[in-house]
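> Fold the following for me, if possible:
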Amino acid sequence: MRLIEEPNFDVAQLAHIEIFSPKPEETVDFFTRLLGMSVTARSGQSVYLRAYEETYHHSLKVTESKEAGLGHAAWRTISPQALQRRVEAVKATGLGRGWIEGDLGHGAAYQFTTPDGHAMELLYDVEYYQCKENEKTKLLNRATKRPDRGVPVRRLDHINLMTSNAATNTDFMLNALGFRLREGIEDNGNLIGSWMSVSNLVHEIAFMPEPNQQKGKLHHLCYWYGVPQNLYDVADLFRENDVFVEVPPNKHGISQALCMYVYEPGGNRVELFGDAGYLILDPAWKPVIWDMKDVPGNGDTWIGTAFPESWWVRGTPVTVPEIAKS
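Next up is the predicted model:
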């Protein structure tokens, strides 16, 4: 794998994601009523939402579509100059699509794809959420008060994308966008999974293999609690509301994060983080590489039940027979 000799820090964070849903109102209800998120705008076939500790206009865009899946992922740079530098780097790969004027909540953005065709964009100008009077909190360092519904998530954490070739897509994120490889999985010396970040988090994006070499699929999006007990609280709420829990509260070996997985009504998998796992503060961090034979029972689940087959093979849009939900 080709790594950048001198890392750049032009990309600052995962700003927002768009998901497609064939049941948009039910999807929005899931995120608002059960996960405590708020609707900030509606436009055309799309609804924009944010979590209560997020400062931007939105972190999630739900767009009506025939199939579930990823609309796009948006990355914010550290400055307008950094945006231009990363745009030029993406253009050099041949994967750029061009500029758009913007969308609700942000200004001009440069659109591109990963080698596998996942839609993404780079941007800098964002709109900060304007707090309503009844949302104001006495905590000056919190954007809005904690919602009084569901078990409210606090912020967007990461996305996980399925890919036909993890190594090719990982190299693109490292070399064109400046991500750092934090953990990886190899099988017979070939990289088949990766966890990357631009911050001290273990990952803001991960790639995992798609078993039938299908391109452009979403494995999951993840929101963060920071309080492990919240996973058990929301798991109880899901059971009461007939939401399918694919993986009950558990702990990953890779990332060491406390987690759980459910499906929102449109069919997309949602992960919830009970904490951040570990943080990476070492600027000379060396990637932790697992051998695939050691992953089941160690890397995937460290403390908890074994992950079902559906977790390994199902992404959205669903292009292979869905594993029974049981």
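
> make it CA atoms for all contacts and neighbour counts henceforth
Fine.

> got a list of contacts for the lengthiest helix in the chain?
Assignment by DSSP state H gives helix 80-93 as the longest helix of the chain. The contact list for helix 80-93 (Cα atoms under 8 Å, 6 or more residues apart in numbering) reads Asp10, Val11, Thr77, Gly96, Tyr110, Phe112, Leu122, Leu123, Tyr124, Asp125, Ala176, Leu177.

> can you map out the strands along the stretch 1-150 of the chain?
11-21, 38-43, 46-50, 60-64, 69-77, 96-100, 109-113, 119-123 (DSSP state E, counting those that start in this stretch).

> between the second one and strand 60-64, how big is the angle?
An angle of 40 degrees separates the directions of strand 38-43 and strand 60-64 when computed by axes from the mean of the first three to the mean of the last three Cα atoms, to 10 degrees.

> Which secondary structure elements does strand 38-43 sit against?
strand 46-50 (3 or more Cα pairs under 8 Å, 6 or more residues apart in numbering; DSSP states H and E).

> helices or strands up against the strand it packs on?
Packed next to strand 46-50, using 3+ Cα pairs under 8 Å, 6+ apart, are strand 38-43, strand 60-64.

> Return the most buried member of those.
Burial of the helices and strands packed on strand 46-50 is given as mean neighbour count (mean count of other Cα atoms under 10 Å); strand 60-64 ranks first at a mean of 24.

> returning to that earlier point: reformat the helices and strands packed on strand 46-50 as JSON lines; add distance to Lys217.
As requested, the helices and strands packed on strand 46-50 are arranged in JSON lines below (distance: least, Cα to Cα, whole Å):
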{"stretch": "strand 38-43", "distance to Lys217": "25"}
{"stretch": "strand 60-64", "distance to Lys217": "16"}
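
> run this one through as well so I can compare:
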Amino acid sequence: MSTNPSGAIAHLGHVEMLTDKFEESLDFFVRVYGLKLSGRDETSAYLRAWDDYEFCSLKLTRAATTGVGHIAYRAASPEALAERVALIKASGYKLHGWHDGDLSHGAAFRFEDPFGHVFEIYYDTVWYEPADDSDRAALKNTASAFTGAAPRRLDHLNLLSADVTEFRRFMETCLGSRVTECIQLDNGRLGGCWFTVNNKTYDLACTEEHGGGNGRLHHVTYATDQREDILRAADIFLQNGVHIETGPHKHAIQGTFFLYVWEPAGNRVELANAGARLILAPDWRPIVWTEKDRKKGQAWGLKTIDTFHSHGTPPVAGKEHGR
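All right, here's what the predicted structure looks like:
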């Protein structure tokens, strides 16, 4: 069991989100959610938050459905990338192999978890450079200016799987991740795990799939500077007719202040603020939440909304609750 990240993986790099309402989704993410458009190709828009140093942290791709296309982590060095690829090749998990990259990064190695989620790791990346002074931050230690709900950086994503224990094995084996918190159900199964590859409290969560789907996305999250940004964002979402699913409130697990909405195609996105919390202990012992703990709801007593356990993307016919 991993107690400390391997050090081979630097951080979560970007997420590819699929949308069957491309123009509506792009308008939401740029005008309302506050991401910045770095560039476009034939099928995708490359987006980033105002302090993401890379060219892209969200690759929005036109598709026939919704959900996640792939999840990308940046390696700590070219040598670390080669070492990690060798471990993945020997792991027994499904391999997609090398591809040339895209507008935002160089060559990447792709592989797949047992539940249909595609991952990639890469090292060579494109640093974001403001195209003109209007996008240049007043403070030179900030990557760019900001607008809209103004999330600061990509924070994490949550995937769904039929067997969280097996997904945990995949993350520890392929990415060298460690678990910081988890849910232990009364039936002996893991209900959820929160993973990190560095000193962040988590960069990826996996929770149990209740909808019968495969390879599904629960949500993608960007971090804000402060809680008040999330309160302001709630008014922005309300003004723009965005479906607010739950929040603002505070999670019990990980303690983040949160707000969940659905973008126009139905993908769930979150704004969150974790405060200054980091995992600095090299021998961190995962926090275990019981089923009884979880029935108490969120940190201040808010009960978890039903759609939080049923809605994922892509949708499963006959098993989704509407808005």
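
> tm score of chain vs chain?
Here the TM-score for the pair of chains, by TM-score structural alignment, normalised by the length of structure 2, is 0.95; 319 aligned residues with a Cα RMSD of 1.5 Å.

> buried residues in the longest helix of structure 1?
Ala82, Leu83, Gln84, Arg86, Val87, Ala89, Val90 (16 or more other Cα atoms under 10 Å).

> swap in stretch 26-40 of structure 1?
For stretch 26-40 of structure 1, burial by neighbour count (16+ other Cα under 10 Å) applies to Thr27, Val28, Asp29, Phe30, Phe31, Thr32, Leu34, Leu35, Gly36, Met37, Ser38, Val39.

> Need the residues you listed in a markdown table (columns: distance to Phe307 of structure 1).
Formatted as a markdown table, the buried residues of stretch 26-40 of structure 1 follow (distance: Cα to Cα, whole Å):
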| residue | distance to Phe307 of structure 1 |
| --- | --- |
| Thr27 | 24 |
| Val28 | 27 |
| Asp29 | 27 |
| Phe30 | 23 |
| Phe31 | 24 |
| Thr32 | 27 |
| Leu34 | 24 |
| Leu35 | 23 |
| Gly36 | 27 |
| Met37 | 28 |
| Ser38 | 31 |
| Val39 | 33 |
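
> Name the member of the contacts of helix 80-93 of structure 1 that has the highest neighbour count.
Leu123 (27 neighbours; other Cα atoms under 10 Å).

> Surely that residue and Gly107 touch.
Yes. Between Leu123 of structure 1 and Gly107 there is a contact at 7.1 Å, judged by Cα atoms under 8 Å.

> picking up where we left off before, between the buried residues of stretch 26-40 of structure 1, which is closest to Ile323 of structure 1?
Distance ranking of those against Ile323 of structure 1, using Cα to Cα, places Thr27 first at 21.1 Å.

> Can you find the partner of that closest one in structure 2?
Under the alignment (TM-score structural alignment), Thr27 of structure 1 pairs with Ser25 in structure 2.

> Its match: what's it in contact with?
Thr19, Glu263, Pro264, Ala265.

> Test my guess that Asn175 of structure 1 contacts Glu6.
No. Assessed by Cα under 8 Å, Asn175 of structure 1 is found out of contact with Glu6, at 10.3 Å.

> Comparing the two, which residue is more hemmed in?
Asn175 (20 against 7).

> which residue lines up with the more buried one in structure 2?
By TM-score structural alignment, Asn175 of structure 1 lines up with Thr173.

> That match: what secondary structure?
helix (DSSP: H, G, I helix; E, B strand; the rest coil).

> What segments of the stretch 101-250 of structure 2 are helices?
Ranges of helices in the stretch 101-250 of structure 2, per DSSP state H, counting those that start in this stretch, are 164-174, 227-239.

> returning to what we had before: could the contacts of helix 80-93 of structure 1 be laid out in CSV, adding distance to Lys61 of structure 1?
What follows is the contacts of helix 80-93 of structure 1, written out as CSV (distance: Cα to Cα, whole Å):
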residue, distance to Lys61 of structure 1
Asp10, 24
Val11, 21
Thr77, 19
Gly96, 22
Tyr110, 17
Phe112, 18
Leu122, 16
Leu123, 16
Tyr124, 18
Asp125, 17
Ala176, 25
Leu177, 23
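
> Widest-spaced pair of the residues you listed?
Asp125 and Ala176, at 20.5 Å, using Cα to Cα across the contacts of helix 80-93 of structure 1.

> So Ser57 of structure 2 is in contact with Leu47, correct?
Yes. Counting by Cα under 8 Å, Leu47 is a contact partner of Ser57 of structure 2 at 6.0 Å.
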